Each structure stands twice: as C-alpha cells, then as structure tokens.
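[1] predicted model, plus sequence, below.
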Amino acid sequence: MNKKETVFVVSDSIGETAELMVKAVASQFFGKEVEIKHFSYVEDIQDINNVITNAKYSPSIIAYTIALQDLKEYLDHRALEEGIMAVDLMHPLMDAFAQTFDMQPSLQPGQMRKLDENYFKRVEAIEFAVKYDDGQEVRGLKQADIVLIGVSRTSKTPLSMYLANKQFKVANVPLIPELPPPQELFQIPRKKCVGLIISPEKLNDIRRERLKSLGLTNAANYASLERIFEELDCAQNIMKKIGCPIIDVSNKAIEETADIILAMFNKRGSFAQ
C-alpha cells in the first residue's frame, strides 16, 4: 500500500502563509490537496526533532517559514541527515529584499501577525457579519458599514461574508410581507443601506433548486411565482420608503455585486476607511 504524499508545514508562527503556498503548488501536480500536517509555533531544537521524527517515515516534504537563523540551519541539517526534502519558503525572498533594498531583516518570529492590522479587522468584520446575519440583533444595524436588505435567496449572506473579507462590517435583513421591517432600518443613514432585487423567474429557479436540495416539493408556497411577486413588490416598496439604492442581482456574481456596492460607497465617501 502506497503511503500518502505528505507535506509538513513548519513555522515559528501559525503557518498559514506556508500552507497557502503548499496548496497552490500541490494543485499543479495532483489536482487536489496533498495531506498537510502542521507544526506551528516551532521555537527550539526539540520541536525540530519532533518534525523530523514524523517526516522520515513517509514520502514527505518539509515546507517551512522560520525566521531564526540557528533554528533554520538546524532544520536544514537534520533534514539532510535523514534524506528529507526541506524547502525554505521565506529566506530566499528575504535575501532578495536585503540585497535589493539594502536593508536587514529583524529575524523576529511572528512579525507579520504583529504588523498585519488588516487581519484583525477582517476577523472582526467576519464576526460582525455572522452576528448580524439574516436580521439577527437588529440593534446592531447602526454599527454596520453596510446594511443589505432583500427577499430570501438574493445572496445577502454570501455577499455579506464577501464584503466582510474586505474588512467591512455588514449586516443583512430579510424582507418578508408578513413581518414589518425593523424600525432601525429607517433610523440609519440611507446611504448605508443597499436593496437587492432579482427577477421573479430567476428567483423561482433558485428557490425550486433550494427546495429540491432539501428534498421538499416544488409546489411549496416558497417557490410559487405568486408568492415571489408578492414578496418582491413588498420589498421594493420598503426600499423606496427607505430611499436606498437598489441593485438587480439577477445575473450578477457575488464579486460583481460587491464591486458595484464598493464603488458606489467609495464615490459617496461613505467609508471612513
């Protein structure tokens, strides 16, 4: 029985950069991900020895990002002794920086995380999007950078998450004829709100597929054109009352809709970022 190809991702930090690089390269050879085993926050010789012990019993590569020169050299030495391929993902580029820009690296572990404020902003935005998804905790709408409104299956949630990955705090609220919209929608600046609409036919197809995936009948009221027309009419009336811009997402990918929203908000100067 052949042993599975394995890449040991070794880092003096969390190792997410090394993992992304490994996955990108592996996709060119296997068409799928190889098995990846993590050794994060490696900080001494014993940690390196643990990596070597695990790696030498299978066809494997060690891909590493280690800033400390002594630790890096020890890993290279031990890997060579055991006949294991070890690939330094960081120092060649670091050397290029030093030579080209006439600078010296700090050689301190975890520097990227310390400096990358964008990472923490993105995490905060994603947590916000989850908390205020689908009309939950409407009191938080005033804290949002963007508020998306629309009927069910107009891509509010995936669009919220996409924008959150770009560091924007996004809340979304479903519009349902039987439920009055939250008053908070009328209390926030209308420039923060975006209405999402879709053609009745497109929405009918999407909802029918959704019901099929759930094993439910297509005859359910949720997917009927009569119900869809009622919902869309109600939603557009609310959007007009709010006075927010409206985007037709019928034939748009999430990325395309997001680009429209960001261009619109940036033009208005609505973002403090």
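    Nice, I can see it. The structure presented is a predicted model; accordingly, all values stated were derived computationally and were not measured.
[2] contacts, neighbours, all on C-alpha from now
    Noted.
[3] and stretch 242-250, how far apart are its ends?
    22 Å (CA to CA, to the nearest Å).
[4] tell me which residues of that stretch are tucked away?
    Across stretch 242-250, burial judged by 16 or more other CA atoms under 10 Å covers 242-246, 249.
[5] not counting residues beside it along the chain, what's closest to Ile48?
    Leu75 (6.2 Å; CA to CA, 6 or more residues apart in numbering).
[6] now the strands for the stretch 51-200 of the chain?
    60-65, 85-88, 146-150, 170-174, 193-197 (DSSP state E, counting those that start in this stretch).
[7] helices along the chain, start to end?
    Using DSSP state H, the helices of the chain run over residues 16-26, 45-55, 69-82, 91-101, 111-115, 117-131, 156-164, 200-213, 225-242, 254-268.
[8] so for Phe8, which of those helices sits nearest?
    Nearest to Phe8, of all the helices of the chain, is helix 45-55, at 7.1 Å by CA to CA.
[9] contacts for the closest one?
    Helix 45-55 is touched from outside by 8, 10, 39, 42, 61-62, 71, 74-75, 78-79, 82, 84, with contacts defined as CA atoms under 8 Å, 6 or more residues apart in numbering.
[10] putting a second one here so we can go through both:
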Amino acid sequence: MSDRIYIISDGTGQSAMSIMRAALLQFDKPDAKFTVYSMVDREEQLVSILNHAKMDYSFIAYTMVSKGFRDIVRRFCAENGLKSIDLLGPPLDSLESYMGKPQLEKPGLLRKVDEKYFKRIEAMEFTLTHDDGKLMRGMNEADLIILGLSRTSKTPTSFFLAQQGFKVVNIPLVPEIPIPEEVFKVEQHKVVLLVMDPEVLQKVRSARLRHYKTTSNYNNLPKIFAEVEFCYELIRKNRKWSMIDTTNKSIEETAREIIHTVYGRDMEL
C-alpha cells in the first residue's frame, strides 16, 4: 500500500509540498500520495482534517503560523499515534528567541509578497513592450502614460516606476508628429508630460551628440525652446494632464513626484 501524506496549511501548502517531495527523493519508493488542505483557518475545520488523517493513518506535514493550531496538531498526533512534522513552527520559534519579539501569527503574508513580486514582473514586461511608443495596443491597462521630449528621462523613469509595480506607457513628443489618438481615449488624469529647462536640455542633448558624427539640429537652443513651448501648449489644451519638470532631478525624485501628482501623497513608492 502506498504511503499517504496529509499537507495541512493556513496558506497554499506549496512550501510543505516542495519540502516533502525533496525528502521523498531520498527513498527507494517515493510514491506517496498527497492530500493537500490549504487555507485552513478554523479550529473545527482543522479537527475534521485530523480525524480524516487518523482514519487513513497518514503522515502529517503542516505549515501553520498560529501557535494554537500547531498545538492542536501536535497534541492530536501524540494522542492518536500519528507521525507528523511541523515544518514552520521550529524556525518561527527560533527566530522569535533570536529577535526578541513575538511572532505576528498572520497567515497569508507570503502570498502577499508573492503577489507583489508577480505584479512587478507583469508591470516591467508591460512597460518594456510599451517603451518609446513601440506599442499603443492595451494602453487602457496602463497606470501611467508618460509623454516627454527627447532626453527628459522618459524611459529610465518608466522602468523605475515599473519596478514598483506600475504599468507605464511612454511616448516621445515631437512637435511635427501627431500624438497617437489612443492617448486621448484613456483616463486623462493618468497622462503625465515631462519637460526640462531648455538650456539644461540642450546640454544633455549636446552630451548625447558627442557620441555621434552628425550635423543634426537636435541640440539647437531655439528649436528646444519651441519644443518646450509646444509642451506648455499641450497642457493648456489638456487640463487633466500633469506636467513634471525633470530639470536636475534624479529618476527617483521624478517618479515620486509623478505618483504623488497622479495618485496623491498617500501612495508611496
């Protein structure tokens, strides 16, 4: 008869599954059958599961942050001759002793961390595909639409925001090229326009041009003044948009100002 292992957890049970599968590889017949009980958050639910384990005479592996629930499992197994292992309790107790502070005993915290991680990954993938006006499709999914003149830190700011979990579309502003119609179809308060002091922007562009042999008027000061005026005209016509001056600001400062402007000061990076 195959061995049966009960996994009991107040989370998903995946940590316990991974540990038990790794342990079973060390035996000749790692063919145990798993029964997984996840999101266990009521005492009567836990006791019912333990009674089923008793009938199956199962091995019990459990990951529970509640000391009370861990005690219930420990006592039940001792009284009924069941083999068990507490996979989470000993590390928590050791850390409690080392840190000199009590455990939170809040289930689901790891899920929240994982959800935040995957949200960031999704935001970074979205931002990469929508960088520099490469893709307009799906713009309504964006948390922010950043418009900006060349060299006003659109891309690095967008990727910094993506690392914080914000989906960003960034689009270069060129006076001679119409702004994509999709920009005007999204929630307009999400649109942010980046500008910079013309003379500072000229220096930034001149430094860029030093790497290329060209006669471009890219860093022509009168042209840059005209571009900046174009931005102010856009803001006058689109009252729900926000304008952020990136002059001499770090990417972090610009990103923080964007979030505070669009979502309020309660939203922190």
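    Received, thanks. A quick note: this is a predicted structure, and the numbers were derived from the prediction, not measured.
[11] correct me, but Leu147 of structure 2 touches Thr155?
    No. Using CA atoms under 8 Å, Leu147 of structure 2 makes no contact with Thr155, being 10.2 Å away.
[12] give me the common contacts of these two.
    Asn170.
[13] counterpart of Asp259 of structure 1 over in structure 2?
    By TM-score structural alignment, Asp259 of structure 1 lines up with Arg256 in structure 2.
[14] and that match, how many neighbours does it have?
    Close neighbours of Arg256 of structure 2, defined as other CA atoms under 10 Å, add up to 17.
[15] what of Met17 of structure 2?
    With other CA under 10 Å as criterion, Met17 of structure 2 counts 20.
[16] residues in contact with the closest residue to it other than its chain neighbours?
    Nearest residue to Met17 of structure 2, sequence neighbours excluded (CA to CA, 6+ apart): Ile7, at 7.1 Å. Ile7 of structure 2 sits next to 13, 16-17, 34-38, 60-62 when contact means CA under 8 Å, 6+ apart.
[17] select from the residues you listed every entry located in strands.
    34-37, 60-62 (DSSP state E).
[18] quick check: PyMOL command selecting the buried ones in those residues.
    Filtering those down to the buried ones (16+ other CA under 10 Å) takes a single PyMOL command:
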select buried, resi 34+36+37+60+61+62
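[19] counterpart of the residue nearest to Ile48 of structure 1 in structure 2?
    In structure 2, no residue is matched to Leu75 of structure 1 (TM-score structural alignment).
[20] tell me how far the residue nearest to Met17 of structure 2 lies from Val113 of structure 2.
    Per CA to CA, Ile7 of structure 2 is found 22 Å from Val113 of structure 2.
[21] what of Glu176 of structure 2?
    Distance from Glu176 of structure 2 to Val113 of structure 2, by CA to CA: 45 Å.
[22] please apply the same query to Tyr218 of structure 2.
    Distance of Tyr218 of structure 2 to Val113 of structure 2, given as CA to CA: 45 Å.
[23] which one of the two has more residues nearby?
    Tyr218 (15 against 11).
[24] nearest spatial neighbour of that one, chain-adjacent residues omitted?
    That would be Arg205: by CA to CA, 6+ apart, it lies 7.1 Å from Tyr218 of structure 2.
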